[in-house]
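J.: would you be able to build a 3D model of this:
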Amino acid sequence: MIMRRGEALLLPASPWFIGLTLLLALGANVLPFGRVPAMPDLLALVLVFWAVHQPRRVGIVVAFVFGVVMDVHQGALLGQHALAYTLMSFGAVAMHRRLLWFELPAQMLQVLPLFVLAQVTMLGVGLAAGGMFPGWSMWLAPVFQALLWPVATLLLLAPQRRAPDPDQNRPL
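T.: Purely as a prediction, here's the structure:
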């Protein structure tokens, strides 16, 4: 892949770090904040991030498993989050090569439809099962998730940006 001028060469992502970030995002999602419709889904954000940056390690199966865990935790219709996370992960894997060519503001605009798709899927499944409409503020959650994309990029790529042993012969 041709790198842009000034772009750092990244080290490979550690599977332990990927797993830790997914578990921390799951832990942040299960904190008892109550049912706030505008609350961003941090697990969805981290799943999309790793599906874009490491599609062979974090893909549809991982998204499905974490979706079932979220369904069980929230007492939601079994498969509601799993379906939404799976569709979102499929979209992220499908566009991962194209997305990485853009700068962060353009990436934010391109991941926003993935987060909206997940929200529409969860809303549709919930309403089809006889649930109530959570209110119009629920449409703020995908916007907040897209706005958190640069923060996730900065934090989750930080361990890969460090040089292993820089010296005069190996400046990378």
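J.: C-alpha from now on. contacts and neighbour counts both.
T.: Fine.
J.: do a quick rundown of the helices in this protein.
T.: 15-29, 42-53, 60-74, 80-94, 96-99, 104-128, 140-147, 149-161 (DSSP state H).
J.: okay, now Glu103: neighbour count?
T.: 10 (other CA atoms under 10 Å).
J.: quick one on the thing from earlier: can I get the helices of the chain in JSON lines with mean neighbour count?
T.: Output for these, formatted as JSON lines (neighbours: other CA atoms under 10 Å):
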{"stretch": "helix 15-29", "mean neighbour count": "15"}
{"stretch": "helix 42-53", "mean neighbour count": "24"}
{"stretch": "helix 60-74", "mean neighbour count": "19"}
{"stretch": "helix 80-94", "mean neighbour count": "24"}
{"stretch": "helix 96-99", "mean neighbour count": "15"}
{"stretch": "helix 104-128", "mean neighbour count": "18"}
{"stretch": "helix 140-147", "mean neighbour count": "20"}
{"stretch": "helix 149-161", "mean neighbour count": "15"}
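J.: ok, which of these comes nearest Met3?
T.: With CA to CA as the measure, helix 96-99 is the member of the helices of the chain nearest Met3 (13.0 Å).
J.: and the closest one, what other elements does it pack with?
T.: Helix 96-99 sits against helix 42-53, with contacts defined as 3 or more CA pairs under 8 Å, 6 or more residues apart in numbering; DSSP states H and E.
J.: distance from the helix it packs on to the middle of the chain?
T.: 2 Å (CA atoms, centre = their mean, to the nearest Å).
J.: please generate a structure for the following sequence too, so the two can be compared:
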Amino acid sequence: MIMPRGQQLLLPANPWFIWGSLITALALNMLQNMGLWGRAAWAPDLVAVVLVFWAIHQPQRVGVGTAFLLGLAMDVHQSALLGQHALAYSALSFLAIGIHRRILWFSVPSQAAQVLPLFVSAHLLVVALRLLGGDIFPGWTVLLAPAIEALLWPVVTLLLLLPQRQAPDRDANRPL
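T.: The predicted structure is shown next:
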């Protein structure tokens, strides 16, 4: 594959790092729901951001099955309608895998603008499932969550690509 101009050649992603980042995002999501601001409608879904990142950068390792399992874990944690996060994360992962070849050609801010509709659709799907289950409308602040997630995209990209940007063998004469 031809690399886009100015893009750095990356090392292969370590599977332990991928799974560790997904589990860390799940733990941070759970802590955020329990303590910081509770289940605020505007709170960003960190699992969704990290899941989309890895579905775009490593679609052969993180796919719809992974998204489904993470969604079930979130459903059990939130005592929510079983399957609502699983369906939303699965759809999110499917859409991210569908655009993974195209999105990598853009700069990181442009990528954030392109993943924003994915986050909006996932949140709308969760709200629709909650409304069908008999819950009340959470308010229009639910539209802030996808915007915050899109704003987190550059930070997540920087943090999760950092191990892949390091040289495998450090040498003063051969920078990577």
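J.: now tabulate the helices of the first structure in a markdown table and tack on distance to Arg4 of the first structure.
T.: A markdown table is the format used below for those (distance: least, CA to CA, whole Å):
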| stretch | distance to Arg4 of the first structure |
| --- | --- |
| helix 15-29 | 25 |
| helix 42-53 | 17 |
| helix 60-74 | 30 |
| helix 80-94 | 22 |
| helix 96-99 | 14 |
| helix 104-128 | 14 |
| helix 140-147 | 24 |
| helix 149-161 | 15 |
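J.: figure out which of those helices is closest to Pro171 of the first structure.
T.: Closest of the helices of the first structure to Pro171 of the first structure is helix 149-161, at 12.9 Å (criterion: CA to CA).
J.: how about the helices of the first structure, which one is nearest Gly6 of the first structure?
T.: That would be, of these and by CA to CA, helix 149-161, which comes in at 12.6 Å.
J.: report the aligned residue range of the second structure for that closest one.
T.: Mapping helix 149-161 of the first structure onto the second structure (TM-score structural alignment) gives residues 153-165.
J.: now do the contacts for the counterpart of Ala41 of the second structure in the first structure.
T.: Using TM-score structural alignment, the partner of Ala41 of the second structure in the first structure is Pro37. By CA atoms under 8 Å, 6 or more residues apart in numbering, the contact set of Pro37 of the first structure is 134-135, 137-138, 141.
J.: please repeat the previous calculation with a cut-off of 10 Å.
T.: Counting by CA atoms under 10 Å, 6 or more residues apart in numbering, Pro37 of the first structure makes contact with 134-141.
J.: now swap in Phe49 of the first structure and tell me
T.: For Phe49 of the first structure, the contacting residues are 43, 55, 58, 89, 92-93, 96, 111, 149, 152-153, 156-157, by CA under 10 Å, 6+ apart.
J.: that one -> the second structure?
T.: So, by TM-score structural alignment, Phe49 of the first structure is matched to Phe53.
J.: make a PyMOL selection of the buried ones in the contacts of Pro37 of the first structure.
T.: Applying 16 or more other CA atoms under 10 Å to the contacts of Pro37 of the first structure, the buried members can be selected in PyMOL as follows:
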select buried, resi 138+139+141
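J.: just give me the match in the second structure for Gly67 of the first structure.
T.: So, by TM-score structural alignment, Gly67 of the first structure is matched to Gly71.
J.: what sits closest to that match if chain neighbours are left out?
T.: Spatially, and ignoring its direct neighbours in sequence, Gly71 of the second structure is nearest to Ala86 (3.6 Å; CA to CA, 6 or more residues apart in numbering).
J.: tell me the contacts of the one you found?
T.: Neighbours of Ala86 of the second structure in contact, by CA under 10 Å, 6+ apart: 64-75, 92, 126.
J.: mind putting those residues in a markdown table, distance to Trp19 of the second structure included?
T.: Compiled in a markdown table, the contacts of Ala86 of the second structure are given as follows (distance: CA to CA, whole Å):
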| residue | distance to Trp19 of the second structure |
| --- | --- |
| Val64 | 14 |
| Gly65 | 13 |
| Thr66 | 10 |
| Ala67 | 12 |
| Phe68 | 14 |
| Leu69 | 12 |
| Leu70 | 11 |
| Gly71 | 15 |
| Leu72 | 16 |
| Ala73 | 14 |
| Met74 | 16 |
| Asp75 | 19 |
| Leu92 | 18 |
| Val126 | 24 |
